[in-house]
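Colleague: quick one: sequence plus predicted model below, questions after.
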Amino acid sequence: MNRLEAEFNIIRLIPDSIRYYPASVKIPRILKQDNFIKHTKMDITLGKSRVGGPIIDLPNGVEYPPDLYFACQLDLAQVSPFDTTGLLPKSGQLLFFTDLDKGKVIYSDSANIDLIRTIKEHEEPFYDGRIIANCSNESETLAERFDPSLIEDEGDTGWDYFTGSEKSKVFGIYTHCQLEQEEIEEITFSSKIILLQIGEDFTEEGVLSVLIEREDLQNLVFDHCQFAWGQS
């Protein structure tokens, strides 16, 4: 198999244009734009897929993990119809919490109507939020991560460390701007699966990746997920 041409199907996560931030946080004047508003002005349906921000919908009986910050909530009823692998649960919620060094994934098959709205305002990673407006099916290859314009010397391959950072997704090719091609390939062609990548279309700078073993995902075991933050 030609690894460079191998095609990976992904679920692309597409951000809404509105960004919302904790009402208690003082925002610099330069950021005060029409699409950047206080969370108190947001009307978010229970369980709606989103990235970051102070508004979280927790399953009944589940507490907000201490020392971590809310990074993402996936409504699987919205996301799973785009899953060509059949690996994702068809319903329920996946919630992701992190401090950028470590993290926690929580899965619950609770109905959205039974979730408990929780507000946690802070100024740490993922303090502001955006709704996941839509999902789409896309594909990607490692060949797309080479840029001939980057070749300056005879030994250069044109490997672009940043290609892939611009998108948020489930599945596909691993992305980390500090890793070499060989390291990216080793992870991508291993038994690990990208359960979530939050890219710069949401963060504007930096990529959060969450890996899970294929067998764990099949068995709905989310206790051993690996979190990694990549930023230049």
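Modeller: Yes, it's here. Numbering: from 1, shown residues only.
Colleague: drop to CA atoms for contacts and neighbour counts, all remaining ones
Modeller: Fine.
Colleague: that's a helix at Pro89, yeah?
Modeller: No: with DSSP: H, G, I helix; E, B strand; the rest coil as the criterion, Pro89 is assigned coil and is not in a helix.
Colleague: what's the local residue count around it?
Modeller: 19 (other CA atoms under 10 Å).
Colleague: same question, Asp101
Modeller: Around Asp101 there are 11 other residues, counting by other CA under 10 Å.
Colleague: wait, it touches Phe227, no?
Modeller: Yes: contact status for Asp101 versus Phe227: in contact at 6.8 Å, counting by CA atoms under 8 Å.
Colleague: elements contacting the helix or strand harbouring Ser136?
Modeller: Under the criterion of DSSP states H and E, Ser136 resides in strand 129-140. If contacts are counted by 3 or more CA pairs under 8 Å, 6 or more residues apart in numbering; DSSP states H and E, strand 129-140 sits against strand 8-21, strand 50-52.
Colleague: now with 10 Å, please.
Modeller: strand 8-21, strand 36-38, strand 50-52, strand 69-75, helix 76-79, strand 168-170, helix 200-203 (3 or more CA pairs under 10 Å, 6 or more residues apart in numbering; DSSP states H and E).
Colleague: show residues contacting the lengthiest helix in the chain.
Modeller: In the chain, ranked by residue count with DSSP state H as the criterion, the top helix is helix 181-188. Helix 181-188 is contacted by residues 3-4, 8, 142, 145-146, 157, 159-161, 171-179, 192-194, 211 when judged by CA atoms under 10 Å, 6 or more residues apart in numbering.
Colleague: type out the PyMOL command that picks the buried ones from the residues you listed.
Modeller: In PyMOL syntax, the buried subset of the contacts of helix 181-188 is picked out as below (16 or more other CA atoms under 10 Å):
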select buried, resi 142+145+146+159+160+161+171+172+173+174+175+176+177+192+193+194+211
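Colleague: now do the contacts for Gln33.
Modeller: 18-19.
Colleague: kindly apply the preceding question to Leu68 instead.
Modeller: Applying CA under 10 Å, 6+ apart, the residues contacting Leu68 are 96-104, 124-125.
Colleague: below is structure B, check it against A:
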Amino acid sequence: MYNKTFEIIKFYAHKHQYIPASIGIEDWMPNHYILHTDIDIPLGQSRYGGPVIDLPKGIEHPENLRYAGQIDLAKFSPFDKTGLLPKTGQLIFFADIMTDTGKVIYTDVTNDELVRHIVEHEDNFYSGVLIDKVEADTESFSERYRAPEDEDEEDDADEDGLFYDYFTGTEVSKVFGMFTHCQLGKDEILEVINSDKIVLWQVGENDFNDEGVFSILIKKEDLKKRNFDNCEYYWGQS
């Protein structure tokens, strides 16, 4: 496992973060924050959170959940070396991070068939970030180890003198690869990695989240069958 390599689809944040216009820009907010009414978001544009939601016709915002984002599969699937993702359509994510519950909607319609909804609130996922760049990459479990930095870490080092870093990987946003949750131990992470579950979506701290990682897991067979009813939802607070 130590040297095992995983194929991933990595993605990056747009420079602006947009917030509901009903909140308004406060003095404490960074200068890259703008109102959702001041940013052009094409229908179906991949993004994380925010008040602007594109849904297929006839589908309403799920009750008691917050919109966590969506991905345009036509933009992501060209970088999918596993062949597991649908080639076209949208994956749309909703969640309640306080209860680790959520819903994933898969729709195979063209972007211009989506219907825009505006849902402004001040709860989790209230701000939005467009997904800018998408690329194929790899990662290895060995990346989660490093040289100890103090005596406590030396005491917890393995037989090779390396320390398992709970926070490695939190700065990455991706599809597939290793499960990341800084509040879980190495054995718990390995249990997921060695199971039939895969990372459907991970949004990390590379300009999406200030502190914390949002992840959705799905069983491999469920993804093959396009069954998104049994996904698992995790918020790892760093």
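Modeller: Ah, there it is. Please read all numbers here as calculations on a predicted model, not as lab measurements.
Colleague: could you get me the TM-score between them?
Modeller: TM-score for the superposed chains, counting by TM-score structural alignment, normalised by the length of structure 1: 0.96, backed by 229 aligned residues with a CA RMSD of 1.1 Å.
Colleague: please check the contacts of Leu68 of structure 1 and keep the buried ones.
Modeller: For the contacts of Leu68 of structure 1, buried by 16+ other CA under 10 Å: 96-100, 103-104, 125.
Colleague: residue furthest from the geometric center of structure 1?
Modeller: Glu154 (36.4 Å; CA atoms, centre = their mean).
Colleague: check the gap between it and Phe126 of structure 1 for me.
Modeller: Distance of Glu154 of structure 1 to Phe126 of structure 1, computed by CA to CA, to the nearest Å: 41 Å.
Colleague: can you check Tyr20 of structure 1 too?
Modeller: Counting by CA to CA, the gap from Tyr20 of structure 1 to Phe126 of structure 1 is 11 Å.
Colleague: list residues touching both of the two?
Modeller: Going by CA under 10 Å, 6+ apart, residues that sit against Tyr20 of structure 1 and also against Phe126 are 52-54.
Colleague: just give the closest residue to the residue nearest in space to the middle of structure 1, not the sequence neighbours.
Modeller: Centrality entry for structure 1: nearest residue to the mean C-alpha point is Ile198, 2.9 Å, by CA atoms, centre = their mean. Spatial nearest neighbour of Ile198 of structure 1, chain neighbours left out: Ser168 (4.6 Å); criterion: CA to CA, 6 or more residues apart in numbering.
Colleague: the one you found maps to what in structure 2?
Modeller: Counting by TM-score structural alignment, Ser168 of structure 1 corresponds to Ser173 in structure 2.
Colleague: and if you look at Phe82 of structure 1?
Modeller: Using TM-score structural alignment, Phe82 of structure 1 sits opposite Phe79 in structure 2.
Colleague: who's in contact with that match?
Modeller: Applying CA under 10 Å, 6+ apart to Phe79 of structure 2 gives the contacts 7-10, 85, 134-137.
Colleague: state the distance from it to Asp155 of structure 2.
Modeller: Distance from Phe79 of structure 2 to Asp155 of structure 2, by CA to CA: 41 Å.
Colleague: same thing with Ser215 of structure 2?
Modeller: For Ser215 of structure 2 relative to Asp155 of structure 2 (CA to CA), the value is 30 Å.
Colleague: for those two, indicate the residue with more neighbours.
Modeller: Ser215 (24 against 11).
Colleague: tell me the SS of that one?
Modeller: Ser215 of structure 2 - assigned by three-state DSSP - is strand.
Colleague: from Phe227 of structure 1, how far out is the alignment partner in structure 1 of it?
Modeller: Matched by TM-score structural alignment, Ser215 of structure 2 corresponds to Ser209 in structure 1. Going from Ser209 of structure 1 to Phe227 of structure 1 by CA to CA gives 6 Å.
Colleague: just Gln33 of structure 1 next, same as before
Modeller: In terms of CA to CA, Gln33 of structure 1 sits 32 Å off from Phe227 of structure 1.
Colleague: any idea how far Ile18 of structure 1 lies from Phe96 of structure 1?
Modeller: From Ile18 of structure 1 to Phe96 of structure 1 the distance is 21 Å (CA to CA).
Colleague: any idea how many residues pack against the equivalent of Pro28 of structure 1 over in structure 2?
Modeller: Counting by TM-score structural alignment, Pro28 of structure 1 lines up with Glu26 in structure 2. Neighbour count of Glu26 of structure 2, defined by other CA under 10 Å: 9.
Colleague: ok, Glu26 of structure 2 - contacts?
Modeller: The contact partners of Glu26 of structure 2, by CA under 10 Å, 6+ apart, come to Tyr33.
Colleague: again with Ser232 of structure 1
Modeller: 161-162, 176-178, 205-207.
Colleague: try Leu55 of structure 2
Modeller: So Leu55 of structure 2 contacts 43-44, 61, 70, 90-92, 105-107, 109, 111, 113-117 (CA under 10 Å, 6+ apart).
Colleague: filter these down to just the ones in strands.
Modeller: 70, 90-92, 105-107, 115-117 (DSSP state E).
Colleague: ok, which pair from these is furthest apart?
Modeller: Largest separation among those by CA to CA: Tyr106 and His117, giving 16.9 Å.
Colleague: name the residue in those two with the higher neighbour count.
Modeller: Ranked by neighbour count (other CA under 10 Å), Tyr106 of structure 2 and His117 place Tyr106 first, with 19 against 13.
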